[in-house]
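Student: 3D model of this:
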Amino acid sequence: MKPTRGSFVSVALTSLHAVTVLADGVGMIGFGKTLYHPTCAFACRNVIRNCRLSCTPTDSTANHGTAHNPVTTPPDCFVRDAAFLRTMAICIDTYCPISDSPPLDLIEDYWVSHLGTGTLGDYQYVPAMSYVDALAAARADEMRLPANSSAGGDNGSGHGGHSHGMRAAHLKSRQFMTEAGPQVSSALPTIKAGAPLNVTSFIAPKDWQKQYNGMLDFEVNENGHSTYSIVIMLVAIFLPVPLSLIRFLPGIAKSPQWSWFQSALIDPAVLGRRHREPAAPGMGIIPTRGQALYIALISILNLVFLLAPYVAHHPQSTFPSLAAQTLSVMGNRAGVMAMGNCVALFLFAARNNVLLWVTDWSCGTYLLLHRWLGYWAVFHTVLHSIMLLGYYNVYGSYQSELARLYWQWGIVGTVAVVAILPSSLLVVRQKIYEFFLASHVVLVLIFIIGYYYHIWYCYQYKWGYEIWAFIAAGIWATDRLARLVRMALGGYRTATVSLVHDTDGEYLRVDVNGVQLSDGVAYLCFPTLSWRFWETHPFSVAFSSLDLKTDSSSGSDTPPTSGPEHEGKETTVEKSNVTVLTSSANFTRPKTTTFFARVRTGVTRALGSRVAGSTQSQSTVIRVLVDGPYPHSGDVRRQLSHCSSTLYLAGGVGITALLPYLLRTTTTATTTTNRQAITSRLFWATRKAGLAAAVGPALAALPAGVEVETVVGQRLDLDGILEKALVHHDREEGGDDGLLGIVVCGPPGMADHVRHKVVQLSRSGLAKRAYVLVDEGFSW
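Tutor: Okay, here's the model as predicted:
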């Protein structure tokens, strides 16, 4: 065939795109990737893709299409068969001007990339004729036929093609299926789907319109799947950012109106008085009203986007009825939306979640939101499986789908994600935390792997759905890598673990040598403690050796006072009813960070058993890796920076989380009597006198502006303390009308009591001061 201008254009486009562009773009459907662009051309090919061509193999069983849309004709046959090329050209020229009105360059790009392969473009299959040449040849074939040789009448065109005569009238109009379809005709013979195609033929309007309706609906709805899933992900991740920016509004923290707003819509539990304490034994945690508002918004978005909007035009080629279309399309949207939620929940569960630093929200809040996003991910996954199961049972062949690997991997992912629910119940997390953690990681990995292969065996990398798995897995892997890097940088350390004296073995003290941490939570890994060498467990930083007036690195409850480096005058300091021995000498103190923990189950029980079995005096030395510290209640120092005074309430070992803030308390005011003003008050209740003695050196090191009251074996009068601070504060004792910071760390019941009392006083109008409430509760 003699080369023409169109042939050179075809070759040029092929060469350019083959090295620079993927035919259907890169990314997700609707976001960089297209399915049917232009739809009118794809509809033409879909009518005749199963027609037998002169080069179609007669003895081959190879499938050159997809599992759901098999094609027996190989790609190189499509691009060299003259009848197919000419039929495609005249169909495109007939129907595209009255539907999509694509520009010529888009049609030519489609021509050189999709004729051979269909949905997924591939520039390696070069058509034997360019679009322009094929169209000219098709019109010439049409002109050689009598006008009445087909169902159509007079062509009304110098080229013999009726579509040219109709183009001006129909340009840019969009017609959907009617009983008769678009009003076009041709003298060419009309081809039926599946019939042999050996001459230039015309595709009937009704056949083309059905394909167009089905493909248009399918792509629009697929775009919706991507769009709404991305919206869910972005809102879930970034909504906390603008909400957290409220804290930077000038004077808002000190505003009584803001305190009332907090006490009404942010701080209280959404129902009743319980927030950190479970609603019932082993049941879940009730969110605060602020958390509930976030959860409600995400839940509403999940429901609305799942239910609507969709597009539907019938009759069409893809679905036989609206019911079938609803089952399939809604089921597929649920599957994609599951992954939109998954990406956000993976981020929220990460220790190195950048939002912890950006938003100043607590780790406990993000873990709570992580669980709720998880509920939606499970719901969507199960709904996806159920609706597609129903679709193939009614409108397809379930047995044939069950035999395919993509379906089997989908079952694997669904079973894994459903199994996460019972293994993550609060009672499991509290009673057998190690089992929960290990099973959680394993099941999540199985789910992600199942999802990936579910997509790959169905679409490979054609539709972009695998990107969700890559993002989620990337977040998970990045967080794990960051943990390993932090532990590696910290080095392999030794920890002196001892039972706190006079606590009946209930409390442990862990002194990690060579590490200087200021505050927050550090995750300690004891590789030699058990066969689960990979486990890390959270411990609140109590203090470091540089925080104290004496050396606390020995691991004993009182500092050593002998040796040449400790020579000096000894004095006794008393704060409240806790007496500790201090030394006025200056000496070199090695870097040491101290943690206290209550012996419960898991790693604390194992550490207690190791100490009890030690031949030394109730202490043992063990290797440790340190990951941290991490902020678990946001930037508490910044939250308290605007407060004129602070109130610290601690119960039991909860004192450890408060000590770092107390040790760095700055006093700037003095009274007219030249007495140091009390800017912070600490009230601490503990059941064990031994724990009070062990913490004594840290209490003795507190700044002069900190007032300490410790009670042993009894509870604090929380109502009286809070009423005095918020309602009956006394200026003569250092009180003022400024912002009051309230920091509580203790048993769940104690924290909930403080929360309820504070919001009650504020909402009733009895409180005379604005407040900032920090609940230093670590949860998982």
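Student: going forward, measure contacts between C-alpha atoms and count neighbours the same way
Tutor: OK.
Student: how many neighbours does residue 661 have?
Tutor: 21 (other C-alpha atoms under 10 Å).
Student: just after the helix or strand containing it, pick out the following helix or strand.
Tutor: Element membership for residue 661, per DSSP states H and E: helix 655-663. Next helix or strand after helix 655-663 toward the C-terminus (DSSP H and E): strand 680-686.
Student: so what's residue 659 closest to, chain neighbours aside?
Tutor: Distance criterion C-alpha to C-alpha, 6 or more residues apart in numbering; nearest residue to residue 659, sequence neighbours excluded, is residue 542 at 5.8 Å.
Student: so residue 581, which of the three states?
Tutor: strand (DSSP: H, G, I helix; E, B strand; the rest coil).
Student: would you do the same for the sequence below? I want to compare the two.
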Amino acid sequence: MWSSTTMPALAIVLSALSFLPSTSATVPLEGYGRDSYPVPCAQACSYAMPYNLDCPEYAGMTAEEKAAAYPSAACFSNDTSYLTSMAYCIHSYCPKNVKIYKVENFWETLMIYQSESIRWSYPEALAQVNTTTAPKPMSPEETVFNRTISIDAAIYQSYMNGVKGYQAVAKNESKYSLLAFMTCVMVPIGFSLLRFLPLPTSFRSKVYGYLIDPPAWGKQHSVATLGIGMVPTRGQALFILYLIGINCLATFEGYPNYTPNGIYPDRHYELMRHIGNRAGAIAFANIPIVILYAGRSSVLLRLTNWSYSTFLLLHRWTATICVVQVALHSLLWLRIMIEGHSYPLVLTYPYWYVGVVGTVFFSALIPFSMLPIRKILYEVFLITHIALTVGALVASWYHIVFLYEDTSGFEIWLIIAFAFWGLERLLRILRISKYGIKKAYVTRIDDKYLRVDIPDVDAHGHCFAYFPTLSWRVWENHPFSIVNCSKGQLDGESVIPSSASHTQSENEGAISPTEASASKEMGGAMSNIRQLRVHSNTTKPGITLFVQNLRGMTAKLAKKAGTGIAIPVLIESSYGHEDTSRFEPNTEYRNTLVISGGVGIAGVLSSLQASLSMYAKPLGTTKLYWGIKSQGLVDVVKSMIVGGDAAEEKEGGESSNWGHIETHVSVGERMDIKRVLTTELENAIGGTTVVVCGPHAMCDEARYVCAALARHGVVVRYVEESFTW
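Tutor: Below is the predicted model of the structure:
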């Protein structure tokens, strides 16, 4: 929901943070370096002590007004009855092993809120009391607390139970906050390590066919269901269930019941307060996870080898959980204030109305991040996403500052979130600065496709390109696959690392890396294609991007085609597969079957290149099935792979060889995906890696068929080169 948006986000966040208080006062979490009740027995005495003192500020008040008034800190600090009674209570109920310095520290700093100085120290106050004869407790007939009293043992124990309950709940709050944060970081790494288990390939294929690759239900994954959202795969669904489970556990578990409870006599009221606080605390712990999952430079991408699309999916789910927790926190406290008839008063407190603003910002993120908004009004989504996110985080900061005055420990979660966000933007700037400002030359392949050549850039995987002169939104960036493949290395010809693609999806919500909307998408998962073959001794080394001529940025690029005028471009790279070995044939998966639709070819060329060897015969077969509407791009890609003097491609879906690649190109015809996969996989000798990139419906059909065949014993490894936004 909070996406890895754009570069101005960094400036906005830094500007917002410049108004925040210093973080030097950050304190540890309760129970993990901080204890609000370091002397529980003394704290219980403080809660048990009556407060109907005869304060100087009560002069002129009626009896009813005095009964409703609460003493000031100065009154508590100078009242003889209160100080001597507190000293006697602590002396009576605190165990002898409690260090006197702890009691004195409690007396000076915690006993009276906002006290500047206390009339007597603890030893001085205790010296005023005859400890050999217990003073009498205060009777119901006494309306004014004006003598030294003792606290009944039953009353003291009830308040001690309340203190114990608070300590247990507060420590559980910190424990579950840490648990939610740490496991959401570590569990993906742990799950991803399972791929290294030495399992038989047939068993591994069945596991993936049953538990990982298929959609959680139905047959669609990339195609949006009802135009609202994508169905996760079963593997993704398992982790989403974990996210929901761990957050439910963290929010609703760990509220021991100590009875009788003098602080919270009503268990229902106690649970409302505790669950309301816990929901807010876990929401704070989730904020860094939401930011981390959204980053395209996230360390989790490298440690897990999960796709960026998967982490964006988890980002949306975690953000939704976080928003639900914020809403629960706000609703429970709203009910508490209304039932306690305190709502009109609390509306005047800064922490409350800043919290209301933060809740509104958090809640607004959900409707403004729905798939129809992202698809139709992407620029609106982008701007509102940045504004709402920054507003929510800044409001959250001030909410806890006004409420706790830097004594809660919750600010540590926001500091971590700001650090993740700032680091992500810093890494992007560093990637851009690697190449500086370059020149891009646009030529037209045919009516549908453009070619963008960018000399003097040596990149791999995929990149994000900024065209600052095409729009006033200079921060906009667009994803492209980078393709390199080199016959020139063998023939002594020059090499141009080149090619990528970028186009709008034919379906809602998800796009292949080579079908990303040039006018809308800010990120994607593109493929690495190493050394694209060309027959040229004069072309300057660089990269080439294939762009489908649509609208927005691509329409503006089309106007530059054929002019020979260079346009400035910034390249942010390199991104891509951290584990390229999944494309390389081995003894378990010796065959490579690539299925591409349209300009999706650029997203799968890396797997074709990985299946080839310059020095030896390939381990197995390498086959390409490519369906496309026009011939122009076919000729360009073929010339890159086998050279410009290669024979013309056969039409009508007939096969030919592009080097070691058995190629089946269908121009203007729809491929029968089920027939192709069934025929190729059932007749294959050894395991097969299936790589798919193209329209979403095609990808979903290929995923479903591969999973079904895997469940029936076919050894197959499915890889989908797509980016689901």
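Student: before we move on, back to that, could I get the contacting residues of the aligned partner of the residue nearest to residue 659 of structure 1 in structure 2?
Tutor: For residue 542 of structure 1, the aligned position in structure 2 is residue 483, judged by TM-score structural alignment. Residue 483 of structure 2 makes contact with 460-461, 497-500, 527-532, 543-544, 602, 605-606, according to C-alpha atoms under 8 Å, 6 or more residues apart in numbering.
Student: can you turn the buried part of those into a PyMOL selection?
Tutor: Those of the contacts of residue 483 of structure 2 that count as buried under 16 or more other C-alpha atoms under 10 Å are selected in PyMOL with:
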select buried, resi 460+461+497+498+499+500+527+528+529+530+531+532+543+544+602+605+606
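Student: which of the contacts of residue 483 of structure 2 are retained in structure 1?
Tutor: Contacts from the contacts of residue 483 of structure 2 that recur in structure 1, judged by both residues aligned by TM-score structural alignment, their matches' C-alpha atoms under 8 Å, are 461, 543-544, 602, 605-606.
Student: now render those as CSV, adding distance to residue 229 of structure 2.
Tutor: CSV is the format used below for these (distance: C-alpha to C-alpha, whole Å):
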residue, distance to residue 229 of structure 2
461, 28
543, 34
544, 33
602, 26
605, 29
606, 29
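Student: out of the residues you listed, who's nearest residue 282 of structure 2?
Tutor: Checking those against residue 282 of structure 2 with C-alpha to C-alpha, the nearest one is residue 461 at 36.8 Å.
Student: ok, now how distant is the closest one from residue 690 of structure 2?
Tutor: 19 Å (C-alpha to C-alpha, to the nearest Å).
Student: what of residue 209 of structure 2?
Tutor: 13 Å.
Student: tell me which of the contacts of residue 483 of structure 2 fall in helices.
Tutor: Mapping the contacts of residue 483 of structure 2 onto helices (DSSP state H) picks out 605-606.
Student: returning to what we had before: so for residue 209 and residue 690 of structure 2, which residue has more residues nearby?
Tutor: Higher neighbour count among residue 209 of structure 2 and residue 690: residue 209, with 28 against 24, using other C-alpha under 10 Å.
Student: list the contacts for that one?
Tutor: Applying C-alpha under 8 Å, 6+ apart to residue 209 of structure 2 gives the contacts 706-711.
Student: which strand or helix spans the most centrally placed residue in structure 1?
Tutor: Compute the mean C-alpha point of structure 1, and by C-alpha atoms, centre = their mean the closest residue is residue 344, 1.3 Å away. Per DSSP H and E, residue 344 of structure 1 falls inside helix 322-349.
Student: whereabouts in structure 2 does that helix align?
Tutor: Aligned using TM-score structural alignment, helix 322-349 of structure 1 spans residues 267-294 in structure 2.
Student: how far does stretch 586-605 of structure 2 stretch from one end to the other?
Tutor: Taking C-alpha to C-alpha, stretch 586-605 of structure 2 runs 18 Å from one end to the other.
Student: sorry, wrong one. I was asking about stretch 483-493 of structure 2.
Tutor: 17 Å.
Student: tell me the buried residues in that stretch?
Tutor: For stretch 483-493 of structure 2, by 16+ other C-alpha under 10 Å, it's 483-488, 493.
Student: so how far is residue 125 of structure 1 from residue 43 of structure 1?
Tutor: In terms of C-alpha to C-alpha, residue 43 of structure 1 sits 20 Å off from residue 125 of structure 1.
Student: got it, and residue 775 of structure 1?
Tutor: If you go by C-alpha to C-alpha, the gap between residue 775 of structure 1 and residue 125 of structure 1 works out to 65 Å.
Student: same check on residue 758 of structure 1?
Tutor: Distance of residue 758 of structure 1 to residue 125 of structure 1, given as C-alpha to C-alpha: 73 Å.
Student: of those two, give the one with the bigger neighbour count.
Tutor: Higher neighbour count among residue 758 of structure 1 and residue 125: residue 758, with 23 against 20, using other C-alpha under 10 Å.
Student: which one is that one nearest to, not counting chain neighbours?
Tutor: In space, residue 758 of structure 1 is closest to residue 722, 7.1 Å off (C-alpha to C-alpha, 6+ apart).
Student: report whether residue 719 of structure 2 is found in a strand, as I expect.
Tutor: Yes. The assignment for residue 719 of structure 2 is a strand, going by three-state DSSP.
Student: show the contacting residues for it.
Tutor: Listed by C-alpha under 8 Å, 6+ apart, the contact set of residue 719 of structure 2 reads 689-692.
Student: out of those, which one sits closest to residue 376 of structure 2?
Tutor: Distances from residue 376 of structure 2 to those, taken as C-alpha to C-alpha, are shortest for residue 692 (26.3 Å).
Student: longest single helix anywhere in structure 2?
Tutor: Ranked by residue count and defined by DSSP H, the top helix of structure 2 is helix 153-193.
Student: with structure 1 overlaid, how far apart is that helix on average?
Tutor: Compared with structure 1 after fitting, helix 153-193 of structure 2 has a mean deviation of 2.2 Å; criterion: mean C-alpha distance after the TM-score superposition for structure 1.
Student: counting by contacts, list what that helix packs against.
Tutor: On a contact count with 3 or more C-alpha pairs under 8 Å, 6 or more residues apart in numbering; DSSP states H and E, helix 153-193 of structure 2 meets strand 29-30, helix 40-48, helix 234-252, helix 267-294, helix 299-304.
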